[in-house]
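In: what would the 3D arrangement of this be:
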Amino acid sequence: MGKLVIYVHGKGGNADEALHYKGLFPDANVLGFDYMAETPWDAKKEFLVYFDSVAAGYDEVILVANSIGAFFSMNALGDKPIKQAYFISPMVNLEKLICDMMMWAGVSEEELREKKTVPTNFGETLSWEYLCYVRENPIEWRIPTKILYGSNDNLTSLETMREFAQKIAAPVTVMDGGEHWFHTAEQMAFLDRWIRE
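Out: Here you go, the predicted structure:
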């Protein structure tokens, strides 16, 4: 039945962003996935149901995922028949990110374990359950993947990204001056070239 591209947005994004990718995959049906989940365990259920409902009958499925959407996809879809994945600023080490945020917020592991959740002044709520989940469910990802990373990404270091990429044998393309969120005209032009290559 041809080719399907599933686009998974990041936090604060939406499924309409998928429209940008229609021009990059002219021979494919491009769908944006408007998921509701905010935790990896909820996302796992939601992503599996969605994938099975839309991917049935296609000869080839390509995944394009952004930020936390890439993490949720890896957590849920590792066993699915995906031919190729393109990850834009993927969150690849949530344990490290949560521990970094705890450090920024001055919250100890003991305090988080006792309180279960701690709101921070930078808009994220730290969650003991979330931290435990990412520790107990390490990512297993064997799907051929390409990673796009901005050198000014404030959530994941290049070292962390390279370490992960090496583990899954994925090439990393670094945009000098790129941010975690690719959105300017220059950044989107760079992203388009990266996908076309």
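In: from here on, just use CA atoms for contacts and neighbour counts.
Out: OK.
In: buried set for the helix or strand containing residue 110?
Out: Counting by DSSP states H and E, the element that carries residue 110 is helix 109-115. Of the residues in helix 109-115, residue 112 count as buried by neighbour count, 16 or more other CA atoms under 10 Å.
In: I'd like to know which elements the helix or strand following it is packed against.
Out: The first helix or strand that comes after helix 109-115 along the chain, using DSSP H and E, is strand 117-119. Here strand 117-119 touches strand 125-127, going by 3 or more CA pairs under 8 Å, 6 or more residues apart in numbering; DSSP states H and E.
In: one more sequence to fold, the one below, so I can look at both together:
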Amino acid sequence: MKAESIKINNIPAIIWGEKSDKLYIHVHGKMSCKEQAEHFAKIADKKGYQTLSFDLPEHGERKESNYRCDIWNGMHDLTEIGNYAFSKWRDVSLFACSLGAYFSLNTYADRNFRNCLFQSPVLDMEYLIQQMFCWFDITEEKLYLEKEIPTPVDLLRWDYYQYIKKHPIKKWNIPTSILYGGKDNLQSVEVIQKFVKSHDCKLSISQSSEHPFMEKGDIEIVRIWLEENL
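Out: From the prediction side, this is the model:
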């Protein structure tokens, strides 16, 4: 399909699909990249939407950068992408996955998106970090003393932890549909259901799926969910 590579204030991005006045911003998750939006973009294109995907810090073309993939840089980049999208398209919607959903929640609460789709979203980062404390035998006191502790999942940072504790997600008024895997170990079903209830979201649960939705049959589950909710 048609794919135009561009840079938005030095952020590598791709505009997918035939020209339209309708667009989805596609925010990928950890260990992904802008090219992974192609499957989504093909479905969106059939429904008359273009897709704008981009590399988060330390991902894709930006892997070797010293520009960290943290909440501050993530919010900065999503703001740049949002400004670009809303200046060039009349009708803008949002798709975000995993960490990309968390960055979006922190950045886009005041944006006038027509629709929002979250796949395996991280909705409560404090919950996830406290899970990592348990998994890797780390205490809040140890993180305070050391400031940064590497783990197999991600780098734990004291300043990041303090930020997310002080900025829980409260405001989100955008019509939102969520796809969640019943075997997701990053966010509990209780965390998801609490958010859904608080923000009047539509929830689909695939009981056999894990967080990445990469096992046999998951591609079809995601495709059907996208077809129904795009």
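In: how close does the longest helix along the second structure sit to the first structure?
Out: Ranked by residue count under DSSP state H, the longest helix found in the second structure is helix 71-88. Its aligned residues in the first structure lie a mean 1.4 Å from helix 71-88 of the second structure after superposition (mean CA distance after the TM-score superposition for the first structure).
In: the following helix or strand past that helix maps to which residues in the first structure?
Out: Beyond helix 71-88 of the second structure in the direction of the C-terminus, DSSP H and E gives the next helix or strand as strand 91-97. Residue correspondence for strand 91-97 of the second structure in the first structure, counting by TM-score structural alignment: residues 60-66.
In: show me what residue 82 of the second structure lines up with in the first structure.
Out: By TM-score structural alignment, residue 82 of the second structure lines up with residue 51.
In: for the first structure, which segments count as strands?
Out: 3-8, 28-33, 60-66, 84-88, 117-119, 125-127, 145-150, 172-175 (DSSP state E).
In: and the longest helix of the second structure, what does it pack onto?
Out: Applying 3+ CA pairs under 8 Å, 6+ apart, one finds that helix 71-88 of the second structure contacts strand 3-8, strand 22-27, helix 99-107.
In: for residue 165 of the second structure, find the nearest of the ones you listed.
Out: helix 99-107 (12.7 Å; CA to CA).
In: quick check: that closest one compared with the first structure, mean distance?
Out: Per aligned residue, helix 99-107 of the second structure averages 0.6 Å (mean CA distance after the TM-score superposition for the first structure).
In: roughly how far out does that helix sit from the chain middle?
Out: Remark: helix 99-107 of the second structure is offset 5 Å from the chain centroid, using CA atoms, centre = their mean, to the nearest Å.
In: pull out the buried residues from that helix.
Out: Using 16+ other CA under 10 Å as the test for burial, helix 99-107 of the second structure gives 99, 100, 101, 102, 103, 104, 105, 106, 107.
In: which residue in the first structure aligns with the last one?
Out: So the one you mean is residue 107 of the second structure. Using TM-score structural alignment as the criterion, residue 107 of the second structure maps onto residue 76 of the first structure.
In: which residues touch the most centrally placed residue in the second structure?
Out: Using CA atoms, centre = their mean, the residue of the second structure that lies closest to the mean C-alpha position is residue 100, 1.9 Å off. Residue 100 of the second structure makes contact with 27, 28, 29, 30, 121 under the criterion CA atoms under 8 Å, 6 or more residues apart in numbering.
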